[in-house]
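Q: structure, please.
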Amino acid sequence: MGKIALGTSREAAEPDCIRALVVEFITTFFFVFAGVGSAMTANKLDSGLLGLFAVAIAHALVVAVMISAGHISGGHLNPAVTLGLLVGGRITVVRSILYWIDQLLASSAACFLLQYLSGGLSTPIHTLGAGVGSVQGVLWEIILTFSLLFTVYATIVDPKRGAIDGLGPLLTGLVVGANILAAGQFSGASMNPARSFGPALVSWDFTDHWIYWVGPLIGGGLAGFIYENFFIAPTSHVPLPRDDDAF
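A: Next comes the predicted model:
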């Protein structure tokens, strides 16, 4: 069973952690920049279903590329992914907190820059679709994020991934795109608190925002716990630094 490792405050000053944080910031920035930018373009063109498809494709492509480019940090791009890996014992609590701060700052910076570059165009926030209640929205986000983390574990983390080795970033991008097509008109298909936070902050509109924290974090944490403890053999677990700090 994967155990949660606390880590220590010294971890933040280690060169490998600093490099990982820089890479995580850069990759999350470009992920949000492309993702939110595509949504802004779709809104401006008022392109309906075609716009939703374009947004899904943009997210799928940028997720695949940024996960690959972010191999130094792991290319999480997402607090829910970080939480899933934390629950699975793949990252320490200290580094997880640093990643979460990093991801939120990167998302905010990307959205502020998009607002400036677009001449003040509003950044569309994630909100529930017509007729969708809060409980339904949370359930949507739990299910979508569970599928995302399950894919991350099955195609990137699992040492027994076999013939799909190396295809993990692409497959993860594809599941993100598919989920946006499936649920974009219902819950907004965030799957990512950082992706929702930047636009909400810049627009100063936090309508339904809590849903995009509760749903993804539950779904991500649950997927990480289940996959790590039921599908990955304990002997294949890669020990974390300072594993004696774990509990």
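Q: could you use CA atoms for every contact and neighbour count after this?
A: Noted.
Q: from residue 179, how far out is the residue nearest the centre of the chain?
A: By Cα atoms, centre = their mean, the mean C-alpha position of the chain lies nearest to residue 78, the distance being 2.5 Å. Distance check for residue 78 against residue 179: by Cα to Cα, to the nearest Å, it reads 15 Å.
Q: with residue 48 instead?
A: According to Cα to Cα, residue 48 stands 17 Å off from residue 179.
Q: between these two, tell me which one has more neighbours.
A: Comparing residue 48 with residue 179 by other Cα atoms under 10 Å, the one with more neighbours is residue 179, at 24 against 11.
Q: elements contacting the helix or strand where the more buried one lies?
A: When elements are assigned from DSSP states H and E, residue 179 belongs to helix 168-183. In terms of contacts (3 or more Cα pairs under 8 Å, 6 or more residues apart in numbering; DSSP states H and E), helix 168-183 is packed against helix 48-69, helix 134-152.
Q: one more to put side by side:
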Amino acid sequence: MSNRIALGRREELTHRDTLKASLAEFISTFIFVFAGQGSGAAFDKLTRDAPAPTPAPATSLVAASLAHGFSVIVAISVGANISGGHVNPAVTFGAFVGGHISFFRGIMYWVAQLLGSIAACYLLRLVTGGHIGSSFALSNGVSYGNGVVLEIVMTFGLVYTVYATAIDAKKGKIGTIAPLVVGSYVAANILLGGTFTGACMNPAVAIGPSLVRWDWTDHWVYWVGPLIGGGLAGVVYQLFFISHTYQQLPND
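A: As a prediction, this is how the structure comes out:
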């Protein structure tokens, strides 16, 4: 794998293609987090304002699943032709270890994704009068070890799906429905893991509400788990299923 990992050139940090792709990542991540986190804020307000009995927790889980699934479909679709529609530092890291993005370009993606999430949460707080939903944290009874492993497994599946439907050159016609496939996977995993870890699978999604609420409870779990899972998926898919050499950016 080492011969496939590309550091790239420092010039990529200011290359027009990198800047355009990074802006696309910022916008796509903003769209995803604003809609997804906003759905949680809306449900919290409905719960507080609704007369008894309040909605069942299962209803909240289904609402979060649908909101995040639909919004990630849109976010990936609008960024796919410009940046690849990563919308997730774990996806970018998985692409990096497989040699599909350089280190410098990947750093720019990370910065854009994190800023997109933070901007979305600050704007959400502004326009909703302080309602931004909750930050990610482990549920009662879920240990750090269990939480990290669950995030690893879910993110592994997510990045593996991205490889199979979007990155692999042999993807064929399935590439046209990659956003739908990935969105369906995200929605399904929220139904599975939402009760235990929140089913984050994305450090950018976690950092926005944590920063705005200044609540860093268990926050490290949502970096360690997704990055390990994303990296493993990139290694496994690259080693066993595809062969690819990273292409440098064209000269100006």
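Q: ok, now how distant is the equivalent of residue 137 of structure 2 over in structure 1 from residue 186 of structure 1?
A: Matched to structure 1 by TM-score structural alignment, residue 137 of structure 2 sits across from residue 127. According to Cα to Cα, residue 127 of structure 1 and residue 186 of structure 1 sit 9 Å apart.
Q: higher neighbour count, the two?
A: The neighbour count for residue 127 of structure 1 versus residue 186, taken as other Cα under 10 Å, is higher for residue 127 (24 against 18).
Q: what residues are up against that one?
A: Residue 127 of structure 1 makes contact with 187, 188, 207, 208, 209, according to Cα atoms under 8 Å, 6 or more residues apart in numbering.
Q: and for residue 55 of structure 2?
A: Taking Cα under 8 Å, 6+ apart as the criterion, residue 55 of structure 2 is in contact with residue 47.
Q: map residue 186 of structure 1 across to structure 2 for me.
A: Under the alignment (TM-score structural alignment), residue 186 of structure 1 pairs with residue 196 of structure 2.
Q: hmm, that match is touching residue 142, no?
A: Yes - applying Cα atoms under 8 Å, one finds residue 196 of structure 2 in contact with residue 142, separated by 6.5 Å.
Q: now do the helices in structure 2.
A: For structure 2, helices defined by DSSP state H occupy the ranges 16-49, 57-79, 89-97, 103-127, 144-162, 178-193, 203-213, 221-240.
Q: tell me the most buried of those helices?
A: Sort these by mean neighbour count, taking mean count of other Cα atoms under 10 Å, and helix 89-97 sits at the top with a mean of 28.
Q: give me the mean deviation of that one from structure 1.
A: For helix 89-97 of structure 2, the mean distance to aligned residues of structure 1 following superposition is 0.3 Å (mean Cα distance after the TM-score superposition for structure 1).
Q: which bit of structure 1 covers that helix?
A: Helix 89-97 of structure 2 lines up with residues 79-87 of structure 1 when matched by TM-score structural alignment.
Q: sorry, back to before: got the helices and strands packed on helix 168-183 of structure 1 as CSV, with distance to residue 243 of structure 1 columns?
A: Formatted as CSV, these follow (distance: least, Cα to Cα, whole Å):
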stretch, distance to residue 243 of structure 1
helix 48-69, 26
helix 134-152, 23
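Q: which residue in structure 2 lines up with residue 203 of structure 1?
A: Using TM-score structural alignment, the equivalent of residue 203 of structure 1 in structure 2 is residue 213.
Q: look up the closest residue to that match, ignoring the ones flanking it.
A: Closest residue to residue 213 of structure 2 apart from its sequence neighbours, by Cα to Cα, 6 or more residues apart in numbering: residue 135 at 7.4 Å.
Q: these two touch, right, that neighbour and residue 218?
A: No - the criterion here is Cα under 8 Å, and residue 135 of structure 2 misses it with residue 218 at 9.7 Å.
Q: which of the two has more neighbours?
A: Neighbour totals were compared for residue 135 of structure 2 and residue 218, and residue 135 leads with 22 against 15 (other Cα under 10 Å).
Q: aligned to residue 174 of structure 2, what sits in structure 1?
A: For residue 174 of structure 2, the aligned residue in structure 1 is residue 164 (criterion: TM-score structural alignment).
Q: so its match makes contact with residue 157?
A: No - taking contacts as Cα under 8 Å, residue 164 of structure 1 lies outside contact range of residue 157: 11.6 Å.
Q: neighbour count: these two, which is higher?
A: residue 157 (20 against 12).
Q: ok, the corresponding residue of structure 1 for residue 146 of structure 2 to residue 128 of structure 1 distance?
A: For residue 146 of structure 2, the aligned position in structure 1 is occupied by residue 136, per TM-score structural alignment. Residue 136 of structure 1 sits at a distance of 9 Å from residue 128 of structure 1 (criterion: Cα to Cα).
Q: how much space separates residue 18 of structure 2 from residue 248 of structure 2?
A: Note on residue 18 of structure 2: its distance to residue 248 of structure 2, by Cα to Cα, is 12 Å.
Q: same question, residue 77 of structure 2
A: For residue 77 of structure 2, the distance to residue 248 of structure 2 - Cα to Cα - is 24 Å.
Q: next one: residue 92 of structure 2
A: Going from residue 92 of structure 2 to residue 248 of structure 2 by Cα to Cα gives 16 Å.
Q: repeat that for residue 210 of structure 2.
A: Note on residue 210 of structure 2: its distance to residue 248 of structure 2, by Cα to Cα, is 36 Å.
Q: OK, contacts around the residue mapped onto residue 112 of structure 1 from structure 2?
A: Under the alignment by TM-score structural alignment, residue 112 of structure 1 pairs with residue 122 in structure 2. Shown in contact with residue 122 of structure 2 (Cα under 8 Å, 6+ apart): 208, 212.
Q: and residue 136 of structure 2, by the same measure?
A: Applying Cα under 8 Å, 6+ apart, we find residue 136 of structure 2 in contact with 197, 198, 200, 206, 209, 210, 217, 218, 219, 222.
Q: can you redo the residues you listed as JSON lines with distance to residue 240 of structure 2?
A: Formatted as JSON lines, the contacts of residue 136 of structure 2 follow (distance: Cα to Cα, whole Å):
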{"residue": "197", "distance to residue 240 of structure 2": "30"}
{"residue": "198", "distance to residue 240 of structure 2": "31"}
{"residue": "200", "distance to residue 240 of structure 2": "27"}
{"residue": "206", "distance to residue 240 of structure 2": "31"}
{"residue": "209", "distance to residue 240 of structure 2": "37"}
{"residue": "210", "distance to residue 240 of structure 2": "37"}
{"residue": "217", "distance to residue 240 of structure 2": "37"}
{"residue": "218", "distance to residue 240 of structure 2": "34"}
{"residue": "219", "distance to residue 240 of structure 2": "33"}
{"residue": "222", "distance to residue 240 of structure 2": "27"}
